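S.K.: from the sequence below, what's the structure:
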Amino acid sequence: MDESIASLASAIGSRVKQERQARRWTLDQLAEAAGVSRRMIINVEQATMNPSVGTLLRISDALGVGLPDLVQSPESKAVKVIRKGEGAVLWSSESGGRGVLVAGTEPPEVVELWDWILGPGDKHASEPHTPGTKELLQVQEGTVAVTAADQTVALEAGDSITFPGDVAHSYANNTTEPARFSLAVFERGVGSPHREAGNE
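M.R.: Okay, the predicted model is just below:
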């Protein structure tokens, strides 16, 4: 792991441990609630690995916090500024692609703002998020193929799409040129009893 990835992994690990201990949960209890192995929770808390976005979403959902809360320093300020280059890189590829969480709001209505670059041939597949999740995407450069709800749409620069994030979906660059898009993810009722009951 390079220094920035190691630093992010350490921050995430500390935050997960802090949230787990605040609930007086054991490693096994969090693992069961998140649907991941105990070893995975240990690895995340000890920052010995760089977990996937899907794993982080499962853990954040189980803890009842938004993904932004796991990757950003807790601040009580009404205005939060994240400077260029300070976002959390949560996905990367060998061809130069990356998914950067650049901003987010706190529960219960969580909105995540992402900056994505897909290198030539890159594809990022995502598991269904919690019920009611919505995604909004706009292509800034290149061509992006978005697949959701068994439908694939090719989008050019300037095109946008809204789709349910609670179904399996993916973003792909099937061209030989890089592509870039902005993505907003909206999750309702994070950490609320209504949402937890709906996830059982």
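
S.K.: hey, let's count contacts and neighbours off CA atoms from now on
M.R.: Noted.

S.K.: show me the contact partners of stretch 138-154.
M.R.: Contacts with stretch 138-154, where a contact means C-alpha atoms under 8 Å, 6 or more residues apart in numbering, come from 155-161, 163-165, 167-175, 177-183.

S.K.: which other helices and strands contact the longest helix seen in the chain?
M.R.: Secondary structure of the chain per DSSP state H: the longest helix is helix 3-22. For helix 3-22, the packing partners by 3 or more C-alpha pairs under 8 Å, 6 or more residues apart in numbering; DSSP states H and E come out as helix 38-45, helix 53-63, helix 67-71.

S.K.: for the first one, buried residues please.
M.R.: I take that to be helix 38-45. 38, 40-45 (16 or more other C-alpha atoms under 10 Å).

S.K.: helix 3-22 and that helix, what's the angle between them?
M.R.: 120 degrees (axes from the mean of the first three to the mean of the last three C-alpha atoms, to 10 degrees).

S.K.: which residues sit against helix 38-45?
M.R.: Contacts for helix 38-45 (C-alpha under 8 Å, 6+ apart): 9-10, 12-14, 16-17, 27-28, 30-31, 49-51.

S.K.: also the last one?
M.R.: The set of residues external to helix 67-71 that reach it, using C-alpha under 8 Å, 6+ apart, is 8, 11-12, 15-16, 56-57, 60-61, 88, 101, 103-106, 112.

S.K.: quick one more, to check against the first:
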Amino acid sequence: MVHYMGTGTATETLTRTVGGRVRAARQRLSWTLDQLAAAAGVSRRMLVNVEQGVVNPSIGTLLRLSDALGVGLPALVEPPREESVLARVTVHGDGAALWTGEHGGRGVLVAGTQPPDVVELWDWSLGPGDQHDSDAHAPGTRELLQVQRGAVTITVADDLHLLGTGDAIEFAGDVPHSYANPGEVPARISLAVFEPGVRAILPHHQTPEEPSHD
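M.R.: All right, here's what the predicted structure looks like:
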């Protein structure tokens, strides 16, 4: 089952922002809609809907688009950054909520670095029975996860690992994997994702500018 970003005004704003950034990055590469759709492995209709800000794309779709564009996921979803500063704070509640579970869970991207070696920091909550299934990420992707509360089952390809509060795991993110809450109480995890060489295909690509309003 595909899980999309949540609903509400904040999500609508994020959806429009993502659409504008995808369009700006595509135009900077002088790619047509068909070229980006083929490079990302998504349908042309989905890409049109994303650029128009009328659909809440799944995390998988966002990752395929960001990888194809060579920008990394944070560049599509994070608030504007001041390049001159040495540090940037994400205030609690300002992270990009990109996934909602059927039982109250949320996946929030709270911070991330720029290409070529992209690191993402996530705050995940999983309600009892929630599960997030992830396709294989780009080659070389690694993930670090620690359970902050409750119990979580991590499946990496065919390997299953049950983690309790305080347990941690490091695993390959370039194979299919999932996070699930098998318990009867909410669970929470901190997740770091390392995706190396995002610009390997597009070495001269620049970070997308803020979307225009035309």
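
S.K.: where in the second structure does the longest helix of the first structure fall?
M.R.: Under the alignment (TM-score structural alignment), helix 3-22 of the first structure falls on residues 9-28 in the second structure.

S.K.: still on that earlier bit, just the buried ones among the contacts of stretch 138-154 of the first structure, please.
M.R.: Neighbour counting by 16+ other C-alpha under 10 Å classes 155-156, 163-165, 167, 169-175, 178-183 among the contacts of stretch 138-154 of the first structure as buried.

S.K.: who are the contact partners of the most centrally placed residue in the first structure?
M.R.: Most central in the first structure under C-alpha atoms, centre = their mean is residue 53, positioned 4.8 Å from the mean C-alpha point. Residue 53 of the first structure makes contact with 90-91 under the criterion C-alpha under 8 Å, 6+ apart.

S.K.: just tell me what it corresponds to in the second structure.
M.R.: Under the alignment (TM-score structural alignment), residue 53 of the first structure pairs with residue 59 in the second structure.

S.K.: and the gap between that match and residue 89 of the second structure?
M.R.: Distance from residue 59 of the second structure to residue 89 of the second structure, counting by C-alpha to C-alpha, to the nearest Å: 23 Å.

S.K.: same check on residue 32 of the second structure?
M.R.: Per C-alpha to C-alpha, residue 32 of the second structure is found 36 Å from residue 89 of the second structure.

S.K.: and for residue 178 of the second structure?
M.R.: Residue 178 of the second structure is 29 Å from residue 89 of the second structure, by C-alpha to C-alpha.

S.K.: my read is that residue 197 of the second structure contacts residue 115, right?
M.R.: Yes: counting by C-alpha atoms under 8 Å, residue 115 is a contact partner of residue 197 of the second structure at 7.2 Å.

S.K.: tell me which of these two has more neighbours.
M.R.: residue 115 (23 against 20; other C-alpha atoms under 10 Å).

S.K.: now which residue in the first structure aligns to the more buried one?
M.R.: In the first structure, the residue equivalent to residue 115 of the second structure is residue 107, according to TM-score structural alignment.

S.K.: buried set for the match of helix 3-22 of the first structure?
M.R.: For stretch 9-28 of the second structure, burial by neighbour count (16+ other C-alpha under 10 Å) applies to 11-12, 14-26.

S.K.: tally of neighbours for the closest residue to residue 105 of the first structure other than its chain neighbours?
M.R.: Nearest residue to residue 105 of the first structure in three dimensions, chain neighbours excluded: residue 111, at 5.4 Å (C-alpha to C-alpha, 6 or more residues apart in numbering). By the other C-alpha under 10 Å criterion, the neighbourhood of residue 111 of the first structure contains 22 residues.

S.K.: residue 111 of the first structure and residue 102 of the first structure, how far apart?
M.R.: Distance from residue 111 of the first structure to residue 102 of the first structure, by C-alpha to C-alpha: 11 Å.

S.K.: if we can go back for a sec, filter the contacts of stretch 138-154 of the first structure down to just the ones in strands.
M.R.: Counting by DSSP state E, the part of these found in strands is 155-156, 160-161, 163-164, 169-172, 179-183.

S.K.: list the contacts of the aligned residue in the first structure for residue 200 of the second structure.
M.R.: In the first structure, the residue paired with residue 200 of the second structure according to TM-score structural alignment is residue 192. If you count contacts by C-alpha under 8 Å, 6+ apart, residue 192 of the first structure has them with 64, 108.
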